[in-house]
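Colleague: Here's a sequence, model it:
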Amino acid sequence: MLEANIKQQLGTYLQNIVNPIEITVSTNKTAKSDELLSLAREITELKSDKITLSVDENATGRAPQMAIGPVGQAPRVRFAGIPMGHEFTSLVLALLQAGGHPSKVAQEMQEQIKTLSNELNFEVYISLSCHNCPDVVQAVNLMAVLNPNITATMIDGALFQDEVEQREIMAVPSVYLNGELFGQGRMTLDEILNKVDTSAADKQAASLAEKAPYDVLVVGGGPAGAAAAIYSARKGIRTGVVAERFGGQVADTMAIENFISVKATDGPKLVAGLEQHVLDYDVDLMKMQKAVRLEKKELIEVELENGAILKSKSVILATGARWREMNVPGEAEYRNKGVAYCPHCDGPIFKGKKTAVIGGGNSGIEAAIDLAGIVEHVTVLEFGDTLRADDVLVKKANSLPNVTIIKNAMTTEVLGDGQKVVGLQYTDRTTNDSHTLNVAGIFVQIGLVPNSEFLKDTLELTQRGEVIVNAHGETSVPGVFAAGDVTTAPYKQIIISMGGGANAALGAFDYLIRQ
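Modeller: Below is the predicted model of the structure:
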């Protein structure tokens, strides 16, 4: 089942197993059961002195399923489905961690996991093509390995469609905790811990409030924020980064093929590299913290959502942007119930169904091309009279038999049955006629909104909410700089944001030495 090179690499990784583990495969006499059992046997053969295999041919629970745990203990990590594709890394980490190989997660966070006293049963519904799902699976798996009160199960929605339909899951990852919906979409270990550990926020606020003032405080952890932090730290000045979500939009980007000198990569890989590069320097990285206020006093103060106030001699704003919403009736009600923003993540949920893509730019047409290989039909609705996507993408979309493109179409309402999306209404802008499309999924791809609401009464912004900056990254407030997608930079690209972050850091350093 495993290719020769993959098997060789896996064999090398498995040498790190310290303590014996057991793999238990539950089967149900299907082709997928045979496939999972074959995978388990190949793994066992690679490290037979540390891994044993048992087979449950009369499974009463989910099957096919692979359970992993230390020998002599009830397994707490399970894979319901075949953990290949993006989830293969989750499988490898589960094997290593169950076998005693230490995690790279901060020791402080591991200790926090171990102190959780409540019984927590996580179920994570995924699709194997989802690049956000492994982060969630790996987070809850680690929690289960470290704490005997916790169990974690990955469930491939394509293989357990009856459960998906019963629970009306329309987006992945969907996380259930003790049988109740816990969260949807990409979540980090920090986020999950903050939700289950009710005392975490107060502890963090108290700890943050005690921090000494910074020379440069970067607000935001995307490409612009990472570059700003690195350039600042290299100057030898006290640098902090406060970010609601390290990586920003890049973490949700699948294919990156225009990052100069790197022929091709993906968002999660680039984000991991950015974070490691930042941590190579003496940077105080504070994740899972949202800024809600900025005020210039003797020092510049940044207030966080948990009430803590950080102080700095200068600040670089790199809060980025987020997907623009349609703001039509039904959109909020049916978000993650048919209204989606990531075709890579949620596309497989709509296999064999009719879908719509809102937006005819590069993102919209790329989404349509991506979905066309999965769903029954894709209808692209473009507000303007021409498509804004690159010509090569438009030609590709037009060549696909199950893609229809409608121009001059203004979406007016998302239609649902109370549980999920069943269609949408749009108006033909040339005739003013209203039309209804019967679709199960709506993918919104209509651009970006800058994350600048908390700056509205503090800095000079454009009508669109972008922070106005000059050639040095300076804003209208002395000592406050900005970079990346939150600013007036005309082109929203990763490499341009990085350049903007470096530029703002150099501007901030120049400001500091002149004070």
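Colleague: contacts and neighbour counts: CA atoms only from here.
Modeller: Noted.
Colleague: Can you tell me how far Val175 is from Leu146?
Modeller: In this structure, Val175 and Leu146 are 19 Å apart, going by CA to CA, to the nearest Å.
Colleague: Asn5 too?
Modeller: Distance from Asn5 to Leu146, by CA to CA: 31 Å.
Colleague: Over to Asn402?
Modeller: Using CA to CA, one obtains 48 Å as the distance from Asn402 to Leu146.
Colleague: What strand or helix carries the closest residue to Gly307 other than its chain neighbours?
Modeller: On the basis of CA to CA, 6 or more residues apart in numbering, the spatially nearest residue to Gly307 that is not a chain neighbour turns out to be Ala205, at 6.6 Å. Assigned by DSSP states H and E, Ala205 belongs to helix 200-209.
Colleague: repeat for Glu191
Modeller: Residue-wise, Glu191 maps onto helix 189-196 under DSSP H and E.
Colleague: Which positions in that helix come out as buried?
Modeller: 189, 191-193 (16 or more other CA atoms under 10 Å).
Colleague: what's next to that helix, contact-wise?
Modeller: Under the contact criterion CA atoms under 8 Å, 6 or more residues apart in numbering, helix 189-196 has outside partners 113, 135-136, 139-140, 200-201, 287-288.
Colleague: which secondary structure element contains Asp284?
Modeller: Using DSSP H and E, the element containing Asp284 is strand 283-287.
Colleague: which secondary structure elements does that strand contact?
Modeller: Contacts of strand 283-287 with other secondary structure elements, assessed using 3 or more CA pairs under 8 Å, 6 or more residues apart in numbering; DSSP states H and E, are made with strand 239-243.
Colleague: here's the other one to compare against:
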Amino acid sequence: MALDQNIKNQLSTYMAKIENPIEIVYFENESDKSAEMVDLLTEVDAMSSMISIKKGEDSTHRSPSFQVNQPDYVTGIVFAGVPMGHEFTSFILAILQVGGYPLKIEKDLIEQIKSISGSYKFETYISLSCHNCPDVVQALNVMSLLNPNITHTMIDGDVYQDEVKNKKIMSVPTIFLNNEEFYQGRMELEEIVAKIDSRSDSIESEKLNNKEDFDVLIVGGGPAGASSAVYSARKGIKTGIVAERFGGQVMDTLGIENFISVKATEGPKLVKALEEHVLDYEVDVMNHQRAKKIHIPKNKEEKFQLELENGAKLKSKTLILSTGARWRELGVPGETEFKGKGVAYCPHCDGPLFKGKHVAVIGGGNSGVEAAIDLAGIVGHVTLFEFMPDLKADQVLQDRLYSLKNVDVILNAQTKEILGDTKVTAIKYMDRDTQEEKELALEGVFIQIGLIPNTDWLKDDIKLSQYGEIEVNDHGETSVPGVFAAGDVTTVPYKQIIIAMGEGSKAALGAFDYLIRN
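Modeller: Sure, this is the predicted structure:
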């Protein structure tokens, strides 16, 4: 395959940063994908004298695949397939890191990974169109590089379809550890380490308990939380963010075309820009931390305490809650049982696994119609189900949907059950006009019916609406003085990125005003 000249020029700049020799060992077969892999490796080899490639002779390895090693050290990093698309970055990062480029990881975490004992053979099944998969691949590659007891293989499900079928993989990324399913979905380095190292909670808790008190502590790292952090830090007050996942739902959003002044971008790119902006200021970002409870002070001399799931407690004069929302589930029989076995929520990630198959999309809003349009270009047939008599999506999206020949739309349909054996085989629904129950054979169900606010942990302390949203006033303040809220978690209508950012800045200004008056 031939790399674009612009990409080659960029890669040449990166390759100049390689300090240690790299040896790429490849295993080929007679397939077109194998030839494509060898062409890619040959092109990369020509870009740096520090890189050498050689053909491996061991027939036990997957083919096509290749290892990224040092001449005298097998790193355990393997790519099975051709790492293009979203995984091209994973490939280049592996080369740089094996070649001595410094890891952008805290020293404490590096030492923790190095000290993990035991034997860990990770395998991650991905699709090249999955924008969440590279986070997992890159994290596990780093762990393999740091610890000789850990190995990791990225496996392109499109190339290794027999493995995908035999293991009944219908969602990516799917991670296997020592031949047993370990996790499905996006994970970052700290999350993986915490899951395999029992020491993680106590290590992290001790570190967090030693932090100084904050003036404003923001819970949630999506657009509202990031905006709150920037506005708070610019006021010169001590600011911290506690986030289960920096970026929140935006990380799962591929196309963004309504963010004013930016014609088009992707969720992960926007999150990276948000994080860089936040880190321009003295903001203490505590990622991969889940809030458990707020302890409200009994008098003005005390401060709010935020208790985390790992047992740590952080103190602050004010709080801003921006915990966002998560995908709403149907709540019908079969949904939980077949999650990852035909039931999916991310069409961009999981769509390629349903190539040529019949799938359903539940939901006729913008998200549902966009999902159906995207899937129609990959799968064999799409049937979109909408509960109401009409679709709720924008007219331009509806026009595009109805122009597609491999899409059916069923209105006034109530989903009753998702059927299957080891994976989804059909959907049962009721025609709300006739009350007749019907069954449609298919192999996948993508659920796109909106969001539910992440407020389960707050219901005993903060006033919520009947829909579980945090009630706020025109300054973003909640029912508890000194506690503010912003974004999709609140009663503010229209759940949009740009609105969340505006509400986040308003909550920060409200918190600052509260501080100077109290």
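Colleague: For the most centrally placed residue in structure 1, give its distance to Val25 of structure 1.
Modeller: Relative to the mean C-alpha position of structure 1, the nearest C-alpha, by CA atoms, centre = their mean, is the one of Arg186, at 3.9 Å. Shown here: Arg186 of structure 1 relative to Val25 of structure 1, a distance of 28 Å by CA to CA.
Colleague: Likewise for Gly81 of structure 1?
Modeller: The spacing between Gly81 of structure 1 and Val25 of structure 1, counted by CA to CA, is 11 Å.
Colleague: Also Ile6 of structure 1?
Modeller: With distances defined as CA to CA, the gap from Ile6 of structure 1 to Val25 of structure 1 amounts to 21 Å.
Colleague: Show me which of these two is the more surrounded one.
Modeller: Neighbours per residue (other CA atoms under 10 Å) separate Ile6 of structure 1 from Val25, with Val25 holding more: 25 against 10.
Colleague: how about the more buried one, what does it touch?
Modeller: Taking CA under 8 Å, 6+ apart as the criterion, Val25 of structure 1 is in contact with 36-37, 40, 53-56, 64-67.
Colleague: Check Phe443 of structure 1 too.
Modeller: Counting by CA under 8 Å, 6+ apart, Phe443 of structure 1 touches 339-343, 355-358, 367.
Colleague: and which of these is nearest Thr427 of structure 1?
Modeller: When the contacts of Phe443 of structure 1 are compared for distance to Thr427 of structure 1, the smallest value, 13.0 Å, is given by Ile358; criterion: CA to CA.
Colleague: Looks like that closest one contacts Ile446 (just checking).
Modeller: Yes - using CA atoms under 8 Å, Ile358 of structure 1 and Ile446 qualify as a contacting pair, with a distance of 6.5 Å.
Colleague: what do the two both touch?
Modeller: Gly364.
Colleague: For the two, indicate the residue with more neighbours.
Modeller: Neighbours around Ile358 of structure 1 and Ile446, counted as other CA under 10 Å, are more numerous at Ile358. The numbers are 25 against 21.
Colleague: in stretch 336-353 of structure 1, what counts as buried?
Modeller: Of the residues in stretch 336-353 of structure 1, those scored as buried under the neighbour-count criterion (16+ other CA under 10 Å) are 336-351.
Colleague: Among those residues, which one lies nearest to Glu303 of structure 1?
Modeller: Taking CA to CA as the measure, Tyr341 is the one of these closest to Glu303 of structure 1, at 29.7 Å.
Colleague: ok, the closest one to Ile406 of structure 1 distance?
Modeller: Distance, Tyr341 of structure 1 to Ile406 of structure 1, by CA to CA: 19 Å.
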